[in-house]
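Engineer: dropping a prediction and its sequence here:
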Amino acid sequence: MISTYEGFFLNLCVLISSLFVYKQLARSISKSCQNNYSLVKSGILSGLLGIILMHFSIVTGLNSFIDLRVIPLMLTVLYGGWRATFVTSVIIIIFRFMIDINIYSLSNVIFILLSWIFFYYCSKKIKNRWTSVVVMISLSNIVYTLLAIIVQSITGINYILLLDYWIISILGGLVAVYIMEYLTKSELLFKQHKDFAFTDPLTGLNNVRSFDRAFNQAKSRQDKSVAIMILDIDRFKQVNDTYGHSEGDVVLRKLAAILKMSQGPEDIVSRNGGEEFSVLIHNCTKAEAYEKAESLRKIVENSFFVIKDGTVSIHITISIGITIYSETTKEIDHLYTHADQALYAAKKSGRNKVHFYSEDDQLS
């Protein structure tokens, strides 16, 4: 009995280690191959995990073996598609036939196929993950028990083996799902933090870090025609004071949506903070940059910004400062500063304007 649970502990260590490796490999596959083939490859990984667990079979001391081959199948049903599950099943069945072909290998085919059916049914019908897992393992164990009784009726039923299998499969299945849940949530949180590092959470635009990175890349390439447009909502403080900051956020999100739609696919649109936004434009002339800015100004001026759950509609205007290297700004390092000075000049001259930088805009 003790050696059985020592073997189970070894299997558990192998299972946990394999799941960490599996998640890393599966993530790499999904990044490089975003289609059905990625699911097939995930199924192959799960099938290989099943083979590893079969290799580390638990010796019960009663001329019998227990393994956790069914757990990768269950995990594939829970976290993959039917293609991945099919591949996993085929790999496990083929490997079992490679060991030998007898009544036990045939019963294994029935066991895997029926377990697959029960796993799939439970995953669709039972919404609570842990309830679903317990029911899955229980139904699979019932199938295993019935098959074992039928097969072993010739030589005698090993009830100790069945009891050990129930305990080991339930514990192993619960631990495996817990680890997968943990790894999946950790991966999701990592992705969110990675996205938030370069994305403004309110508007979904690039944040100032993304803007700085794109601007530094443009500087390192010494692009000959790159423009910066900096825009600011006119009298935005009045919107916040009148309707509240939450409604001000609605206005910012709507303006961000307008910016996304009105700019080209290669333009870098960012929220630099507060109500200030910027657009980094590549490969354009002074006339083209001005036309972009003026078109944007008119779109915003003529747009309705619906707030207060659709009960209030307001208008806003924006002021835009713009400069282009190397037509109006001779040194690319001064590009952002000059665009900011042009924005200040647009505000000072009455707001709701587009102002191109000139040397007269130098701030004292």
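Structural biologist: That came in fine, so what should we check first?
Engineer: alpha carbons only for contacts and neighbour counts from here, please
Structural biologist: Fine.
Engineer: surely residue 255 touches residue 297?
Structural biologist: No. Residue 255 lies out of contact with residue 297 (Cα atoms under 8 Å); the separation is 10.9 Å.
Engineer: those two: which is more packed in?
Structural biologist: Applying other Cα atoms under 10 Å to residue 255 and residue 297 shows that residue 255 carries more neighbours, namely 22 against 19.
Engineer: so which elements touch the lengthiest helix in the chain?
Structural biologist: Scanning the chain for the helix with the most residues, using DSSP state H, yields helix 159-198. On a contact count with 3 or more Cα pairs under 8 Å, 6 or more residues apart in numbering; DSSP states H and E, helix 159-198 meets helix 2-32, helix 70-79, helix 129-152, helix 208-221.
Engineer: if you count contacts, what does the third one end up packed against?
Structural biologist: In other words, helix 129-152. The helices and strands touching helix 129-152, judged by 3+ Cα pairs under 8 Å, 6+ apart, are helix 103-125, helix 159-198.
Engineer: three-state assignment of residue 360?
Structural biologist: helix (DSSP: H, G, I helix; E, B strand; the rest coil).
Engineer: how close does it sit to residue 128?
Structural biologist: 67 Å (Cα to Cα, to the nearest Å).
Engineer: hang on, the earlier thing: adding mean neighbour count and distance to residue 17, write the helices and strands packed on helix 129-152 out as JSON lines.
Structural biologist: Formatted as JSON lines, the helices and strands packed on helix 129-152 follow (neighbours: other Cα atoms under 10 Å; distance: least, Cα to Cα, whole Å):
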{"stretch": "helix 103-125", "mean neighbour count": "17", "distance to residue 17": "23"}
{"stretch": "helix 159-198", "mean neighbour count": "16", "distance to residue 17": "10"}
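Engineer: so for residue 347, which of those helices sits nearest?
Structural biologist: helix 159-198 (28.8 Å; Cα to Cα).
Engineer: taking helix 70-79 as reference, get the angle to that closest one.
Structural biologist: 40 degrees (axes from the mean of the first three to the mean of the last three Cα atoms, to 10 degrees).
Engineer: okay, the angle between helix 159-198 and helix 208-221?
Structural biologist: Using the same axes, to 10 degrees: helix 159-198 against helix 208-221 is 60 degrees.
Engineer: chain center to helix 159-198: distance?
Structural biologist: 18 Å (Cα atoms, centre = their mean, to the nearest Å).
Engineer: now stretch 209-217
Structural biologist: That offset, for stretch 209-217, works out to 23 Å (Cα atoms, centre = their mean).
Engineer: next up, a structure to set beside the first:
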Amino acid sequence: MLLTNLINNLIANASLLLVGLYIISRLTKLGVTTKLPLRRQVTISFLLAGLSIVITLHGVLWNAQADFQYGFVPIIMSALYFGLTGVRITYVASILVLPFILTETLLLIAFLDYTLAASVAVAFMWFRERIKPARDIRIVNAISLGFISLFSLLNVSNYNQAETYVMTLFAFITIGYSAGFLLHIVYGGIHKIQRSERLISKYKEAAFTDALTGLGNRRRFEEEMKRVDEEVFNGTQDVALLFLDIDHFKSINDTYGHDAGDVILVELGNRLTQTARTDDMVCRNGGEEFSVLLADCTLSQGFVIGKRYLRQIAEAPFLLPDGSLIDVTVSIGIASTSESKIATSSQLIKKADVGLYVAKRSGRNRLGKWNEKKAN
């Protein structure tokens, strides 16, 4: 085989490696990262073993004693990303299949190549305090290529065309290092993108989350009201809105302190969340005022749920930091898009707020509606 053909085939083999890794990253939908559940790590390790086998099957056969291929690279990646568990799975799974696809001589060469790569990766992990896979792929790949090359050069005298063999080996090293360097750049870039996305997601979540209770804040509530305008009033399903306000909360703060007040706010948020359904949204709108947006809910259904909240909050005392118990009640205002006079989210909010005022004026610990003189 001409040297140019050998080099072209080496490039094709490296391309198969890169394409296979890309497909695996797309199949897993998360890319290859160190922070994956164990089950996902095992799955990806087996996929990397499969990629090693495919690459080996399409290796560049120079003659009966030389087979150039980059099937050891997935083993390195599995080791650096998933540790000993990953390298054991990928290495063993690859080795078990090799006897079925290679002749005896080539099997020995592939076995030694894979063993060298796995050993280098494990040794590298042992001596490093902290592995950074995106960078260390290039380093371990280069070390592995060096050991494999030295091993291969020991047999150079056994070939009739020693010069062609050395040139092919040199191309193998160059292309293999380039592939490792490209993986270093690509996966390093993926990690930076993933990190940026995580930070952006974290900041977005913080912007819409109440720091004390972990519930949605007023901004989250306002965003949800925009969705109500866009979807609910143009659809067939109704929603109900509950505004809840802790009765005599200022007196609680003045008597027991703000730490006790914070504990009550957190516990109330927990109780509201526990009762809410998956599609409902609980928010702390500010101070002692909370809201619950009840999905797919008419006014009459909202009354049933609102009264349930009243009972659950009033019947179970709240535990304060000093170990004492205190009875807490809330007043609730209700409005629903099922009412004919409510056609926008602004009207929904205003009517629920009026209902809360009715409940407060009627003696508290009640459920109020905007067009009633007294609360229930």
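Structural biologist: Nice, thanks for sending it over. Keep in mind that what you see is a predicted model, and the values were worked out from it rather than measured.
Engineer: ok so, going back, output the helices and strands packed on helix 129-152 of structure 1 as CSV; include the columns distance to residue 322 of structure 1.
Structural biologist: Formatted as CSV, these follow (distance: least, Cα to Cα, whole Å):
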stretch, distance to residue 322 of structure 1
helix 103-125, 55
helix 159-198, 23
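Engineer: those: which one's closest to residue 204 of structure 1?
Structural biologist: Among those, the nearest to residue 204 of structure 1 by Cα to Cα is helix 159-198 (9.0 Å).
Engineer: so where is stretch 111-122 of structure 2 in structure 1?
Structural biologist: Counting by TM-score structural alignment, stretch 111-122 of structure 2 lines up with residues 109-120 of structure 1.
Engineer: isn't residue 336 of structure 1 up against residue 228?
Structural biologist: Yes. Here residue 336 of structure 1 lies in contact with residue 228, judged by Cα under 8 Å, at a distance of 6.6 Å.
Engineer: give me the more crowded residue out of these two.
Structural biologist: A count of neighbours by other Cα under 10 Å puts residue 228 above the other of residue 336 of structure 1 and residue 228, at 25 against 22.
Engineer: the more buried one belongs to a strand?
Structural biologist: Yes. In this structure, residue 228 of structure 1 lies within a strand as judged by three-state DSSP.
Engineer: quick one on the thing from earlier: report the angle between the longest helix of structure 1 and helix 129-152.
Structural biologist: Using the same axes, to 10 degrees: helix 159-198 of structure 1 against helix 129-152 is 150 degrees.
Engineer: corresponding residue for residue 180 of structure 1 in structure 2?
Structural biologist: In structure 2, residue 180 of structure 1 lands on residue 187 (TM-score structural alignment).
Engineer: distance of its match from residue 210 of structure 2?
Structural biologist: 35 Å.
Engineer: quick one, strands of the stretch 251-364 of structure 1?
Structural biologist: 268-273, 276-282, 305-307, 312-314, 318-325, 354-356 (DSSP state E, counting those that start in this stretch).
Engineer: between those, which one is nearest to residue 49 of structure 1?
Structural biologist: Of all the strands of the stretch 251-364 of structure 1, strand 268-273 comes closest under Cα to Cα, at 44.1 Å.
Engineer: quick one: distance of the closest one to the chain centre.
Structural biologist: Worked out by Cα atoms, centre = their mean, strand 268-273 of structure 1 lies 23 Å from the chain centre.
Engineer: which residues does the match of residue 180 of structure 1 contact?
Structural biologist: Applying Cα atoms under 8 Å, 6 or more residues apart in numbering, one finds that residue 187 of structure 2 lies in contact with residue 134.
Engineer: try it again at 10 Å.
Structural biologist: With contact taken as Cα atoms under 10 Å, 6 or more residues apart in numbering, residue 187 of structure 2 is in contact with 31, 32, 33, 133, 134, 135, 137, 181, 193.
Engineer: please identify which of the residues you listed is nearest to residue 332 of structure 2.
Structural biologist: residue 193 (44.9 Å).
Engineer: residue 215 of structure 2 and residue 208 touch, don't they?
Structural biologist: Yes. In this structure, residue 215 of structure 2 is within contact of residue 208 by Cα atoms under 10 Å, at 8.5 Å.
Engineer: what sits in contact with each of these two?
Structural biologist: residue 283.
Engineer: find residues that contact each of residue 255 and residue 297 of structure 1.
Structural biologist: With Cα under 10 Å, 6+ apart, residue 255 of structure 1 and residue 297 have common neighbours residue 318.
Engineer: returning to what we had before: now for residue 336 and residue 228 of structure 1: what residues contact both?
Structural biologist: With Cα under 10 Å, 6+ apart as the test, residue 336 of structure 1 and residue 228 both reach 215, 278, 280, 321, 322, 323, 324.
Engineer: which of the residues you listed sit farthest apart?
Structural biologist: Going by Cα to Cα, the pair spanning those furthest: 215 and 321, at 16.7 Å.
Engineer: contacts only, for residue 284 of structure 2.
Structural biologist: Here residue 284 of structure 2 is in contact with 209-210, 212-221, 243-244, 265-266, 268-269, 290-292 (criterion: Cα under 10 Å, 6+ apart).
Engineer: for residue 54 of structure 2, that is, sorry about that
Structural biologist: 13, 16, 17, 20, 48, 71, 94, 101.
Engineer: what helix or strand is it on?
Structural biologist: In this assignment (DSSP states H and E), residue 54 of structure 2 forms part of helix 38-57.
Engineer: quick check: that helix compared with structure 1, mean distance?
Structural biologist: Superposed on structure 1, helix 38-57 of structure 2 shows a mean distance of 2.9 Å to its aligned residues (mean Cα distance after the TM-score superposition for structure 1).
Engineer: which is the next helix or strand following that helix?
Structural biologist: Next along from helix 38-57 of structure 2, by DSSP H and E: strand 60-63.
Engineer: list of residues touching that next one?
Structural biologist: Counting by Cα under 10 Å, 6+ apart, 1-3, 5-13, 66-70, 106, 159, 164-165, 168, 172 sit against strand 60-63 of structure 2.
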